[in-house]
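# requesting a structural model of the entry that follows:
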Amino acid sequence: MSHILVIGSANADHVMNFEYLPVPGQTLKSRSYRLEHGGKGANQAVACARLCLPDSRVDFICHLGQDSIGNEMRDSWLKDGIQAEGITLVDNVSTGTAMIFVADNGENAIGIAAGANAHLTPLELEKHYALFANAQYLLIQLETPTETVSNALQMAKRLGITTVLNPAPAATQELDYLKWVDIITPNETEAEALTGIEVKHEEDAKLAAQWLHQQGITTVVITLGSKGAFISSPGFTGLIPALTVQAIDTVAAGDTFNGALVVGLSEGMSIAAAVSFANAASAITVTREGAQRAIPYRSEVSR
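This is a model prediction of the structure:
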C-alpha cells in the first residue's frame, strides 16, 4: 500500500470573467462568476486521491477557516478519499481566499488572502508527526509559510521519506530548503526564478537541471507546457512529450501533473513512466473548466 502525504494551501477561488480587465477606478460587470475549490496543496491532494489505487492512503495537512466554505471543502475531500486527520479547522479566521479576474484574451489578475493558510506553522506540523512517520512520499508547494515548508522537508528527510517540491508560486530567495528536496518539479517560469536561466527549450532545461542538481536535488522534472516534461535523473534523462488535446482551461493542470507523478512513483513506476502517467492526467484536466472539479479519476486516465 502506498502512503502519500501532501502539505499545502487550500483556497476558495472566486472567479469572474470579463471582456477585458478593469483599470484602476473602473467598475465592470462580469460575464460570469463561479466559486471553485482551489489552492495548490488542495488541488494536488485531490489529484493524488483520485488517481491512486484503492488500497493507497492520501493525507493532507492544511488549515481551513471554521466557516461554511471550509466545511464544504473538507467534506468534498473526504468523499474523494483524503483522510481527515491532517485537516484542521481554525477558529476566528477565514478559509484562504483568491479573487480571480479573467479577461477574454486569457490575461488575469489575482489577489490572495492567505487566511487560515498562514496559521500552518512549524509548531502545527509537530502535531501531525504520526502522518509523517507512516508516509513514503511528501508532496509540498510554496503557498504556505517558508519556514513551514523548510521544517516539513527536514522532518521528512529525517524519517527517510522521499520529498517532492513543486516550487510554486515561483521563488527567488530563501532557497536553503532545496538541500532537503529529492525531486523538484518547476515549470519554465519557476525554473528561471530558481536558477536565473531562461527556459524556452530542452537545452535550456538541461542547464537549469544541472544547477538544481548542484543544490543536492537528485531528480529534476521541468514541465514545458504543450512540449511535455523534461526529466534529468540518474535513471533517465530526456523529454517526455505531452499529449495533444484541445485545452480550454489550464488552471489545475500543473497540480494534476504533480499529484499524478507522485502517485506513479509511489506505485513503483519508473520516473519516465510516472511522467507519462502525469502527462495523461493533466491532458484530461485542461479539457475541462475549473480547478478541482476538472481533475480526473484513475479510471479515466487508464482509458
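
# please count neighbours and contacts with C-alpha atoms only from this point.
Noted.

# what about the helices in the stretch 51-200 of the chain?
Using DSSP state H, counting those that start in this stretch, the helices of the stretch 51-200 of the chain run over residues 68-80, 122-126, 129-134, 146-158, 188-195.

# compare with the first, here's sequence two:
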Amino acid sequence: MRYDRLLHLGHVVVDLVLEVPALPERGGDVLATRSEGTPGGGFNVMAAAARQGLPVTYAGAHGAGPFGDRARAALRAEGIETLLPPRTEGDTGFVVCLVDAEGERTFVTSPGAEATLTPEDLTQLRPGPGDVVYLSGYGLLYEANRAALTGWVPQLAPAVTLVVDPGPLVHEIPSAALELLTARADWWSCNAREAELLTAIADPSAAAHALQSRLKRGSALVRTGPDGCLLHHDGTLDVIPGFAVDAVDLNGAGDAHTGAFMAALAQGLAPAAAARRANAAAAMAVTAPGPATAPDAHALDDFLRQARPAPVPRGTTS
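The predicted model follows:
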C-alpha cells in the first residue's frame, strides 16, 4: 500500500552535541573535541523521511523561545509542515548528547514545550487511510502527552497505519500505555537493546519473535546496528543484512532507519525491500558527524547501486 503523508507525533528538540574522548568519571570533567547545537529528536526521523520524498507534518508541541525558533527553521528548511502554533509559555526542550571516541552516544534530556501536548491539540488531526502516524515512546513518558495520546490512539480508523518506536527509555513507559500501542501498532520499530528491555530476551532473533507475539495486528522490526535488522512480518522472520561502512557518529542512525523505512513503505516497496533501503540510509548516516545526517533519495539510490551488504553474522537465526 502506498501512503500520502507522515504525521509525526513525537518530539522535536535541540541537540547539544559534544564529542568527547571518553565519558568523564562521576564528579569528573572532560574537554570536548567538538560541539554543536542542532535540531534533533523527532526532527531526525522527519528529515530522513522528507529527504526520501515523503510529505511530512509535525503535529507535536513546540515552544516560543530560541530553541523553538531554531527547530521551526530546520523544519521549514526540510519542507516539513508544522501543525500547531508555538507555545508562548515556554521554549522547546534540549538534549545533551555526548559522543565518545567509538561513536557511541549518551543522552541527558531536559523537557520543554514538546512535553505539553493536550487532547485539544489533537482535535484537528484527522488521519486518513493514506496517512502514516508515527509515535515515539518519549511521548508516553510525560503525563500530559501520555494522557492525550492514549485517549487519541484508540480513535484511529483501522485503515490508518501506526508506526511506534518505543525509544531507549521504553522500560519507563507505563505498562497500560505500552499495551495500548502493541494492540494498535502496524509497525513496531526498535533496536536490539530496546527489544531486550521489552522482552527480557538478549538474543535479538528470539526477542523479535517475542515482540511479534505481543502485537495484535502489526509487524516487528528490530535494528541490530551494523549487522542490519530483523524483520518479523507475515509470520516469517527475515534477516536483512546491513552495509559495511566506516562509522564516525552513531547519533541518529536509528532515526534515519525509521524515516527511510516509512518513506520506502509509502512508495509501495515490500517490507523486506524497505528494510534494506532503511539499512542503507542508516549506514550512510553514521559516516558523517551530527544527528540529522540521513541521505536524500538520489544519494541513497547511488549508494545502493554500488554497495554490497555486510555478511550475515554467524549464529543468526531466522
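
# quick check: which of the helices of the stretch 51-200 of the first structure is nearest to Pro241 of the first structure?
Closest of those to Pro241 of the first structure is helix 188-195, at 15.1 Å (criterion: Cα to Cα).

# may I see the buried residues of the next helix or strand after the closest one?
Later in the chain than helix 188-195 of the first structure, the nearest helix or strand by DSSP states H and E is helix 202-214. For helix 202-214 of the first structure, a neighbour-count test (16 or more other Cα atoms under 10 Å) marks Glu202, Ala205, Lys206, Ala208, Ala209, Trp211, Leu212, His213 as buried.

# got the angle between helix 202-214 of the first structure and helix 188-195?
Helix 202-214 of the first structure and helix 188-195 are oriented at 40 degrees to each other (axes from the mean of the first three to the mean of the last three Cα atoms, to 10 degrees).

# for helix 202-214 of the first structure, which outside residues touch it?
Ala191, Glu192, Thr195, Ile197, Glu198, Val199, Thr219, Val220, Ile222, Phe230, Ser232, Leu239 (Cα atoms under 8 Å, 6 or more residues apart in numbering).

# most neighbours of all those, which one?
Ala191 (29 neighbours; other Cα atoms under 10 Å).

# trace it over to the second structure, please.
The equivalent of Ala191 of the first structure in the second structure is Ala195 (alignment by TM-score structural alignment).

# any idea how far its match lies from Phe107 of the second structure?
Between Ala195 of the second structure and Phe107 of the second structure the computed distance is 19 Å (Cα to Cα, to the nearest Å).

# same question for Tyr3 of the second structure.
33 Å.

# who's more crowded, the two?
The neighbour comparison of Tyr3 of the second structure against Phe107 (other Cα under 10 Å) goes to Tyr3, with 21 against 14.

# now the more buried one: which helix or strand?
Using DSSP H and E, Tyr3 of the second structure maps to neither a helix nor a strand.

# please apply the same query to His14 of the first structure.
strand 11-18.

# ok so, going back, quick check: the match of Ala191 of the first structure touching Trp188?
No - in this structure Ala195 of the second structure lies outside contact range of Trp188 using Cα atoms under 8 Å: 10.0 Å.

# which residues touch the match of Ala191 of the first structure?
Ile201, Pro204, Ala207, Ala208, Leu211, Val222.

# now, which of those residues sits nearest Gly68 of the second structure?
Closest to Gly68 of the second structure, out of all of these and judged by Cα to Cα, is Val222, at 31.9 Å.

# got a list of what the residue nearest the centre of the second structure touches?
Geometric centre of the second structure, nearest residue: Asp255, 3.8 Å, by Cα atoms, centre = their mean. Residues near Asp255 of the second structure by Cα under 8 Å, 6+ apart: Gly42, Asn44, Val45, Ala48, Ala282.

# ok, back up a step: okay if I get the helices of the stretch 51-200 of the first structure as TSV plus distance to Glu36 of the first structure?
Converted to TSV, these look like this (distance: least, Cα to Cα, whole Å):
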stretch	distance to Glu36 of the first structure
helix 68-80	10
helix 122-126	26
helix 129-134	28
helix 146-158	25
helix 188-195	24
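
# what's the most buried one of these?
helix 188-195 (a mean of 21; mean count of other Cα atoms under 10 Å).

# average offset between it and the second structure?
Comparison of helix 188-195 of the first structure with the second structure after fitting gives an average deviation of 1.1 Å (mean Cα distance after the TM-score superposition for the first structure).

# off-centre distance for that helix?
16 Å (Cα atoms, centre = their mean, to the nearest Å).

# now stretch 184-194 of the first structure
Using Cα atoms, centre = their mean, the offset of stretch 184-194 of the first structure from its chain centre is 13 Å.

# just to revisit the earlier point, from the contacts of Asp255 of the second structure, which land in helices?
Counting by DSSP state H, the part of the contacts of Asp255 of the second structure found in helices is Gly42, Asn44, Val45, Ala48, Ala282.

# out of the residues you listed, flag the one nearest to Leu269 of the second structure.
When those are compared against Leu269 of the second structure (criterion: Cα to Cα), the nearest one is Ala48, at 16.6 Å.

# return the residues in contact with that closest one.
The contact partners of Ala48 of the second structure, by Cα under 8 Å, 6+ apart, come to Asp255, Ala256, His257, Gly259, Ala260, Ala292, Thr293, Ala294, Pro295, Asp296.

# could you tell me how many residues sit around the nearest residue to Arg105 of the second structure once chain neighbours are set aside?
Sequence neighbours aside, Val99 is the residue nearest to Arg105 of the second structure in space, at 4.4 Å (criterion: Cα to Cα, 6 or more residues apart in numbering). Residues near Val99 of the second structure, counting by other Cα under 10 Å, number 27.

# before we move on, the earlier item: show the buried residues in the ones in helices among the contacts of Asp255 of the second structure.
If we count by 16+ other Cα under 10 Å, these have these buried: Gly42, Asn44, Val45, Ala48, Ala282.

# let me see the contact set for the last one.
Taking Cα under 8 Å, 6+ apart as the criterion, Ala282 of the second structure is in contact with Ala253, Gly254, Asp255, Ala256, His257, Ala294.

# now those in JSON lines, with secondary structure?
Below are those laid out as JSON lines (DSSP: H, G, I helix; E, B strand; the rest coil):
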{"residue": "Ala253", "secondary structure": "helix"}
{"residue": "Gly254", "secondary structure": "helix"}
{"residue": "Asp255", "secondary structure": "helix"}
{"residue": "Ala256", "secondary structure": "helix"}
{"residue": "His257", "secondary structure": "helix"}
{"residue": "Ala294", "secondary structure": "coil"}
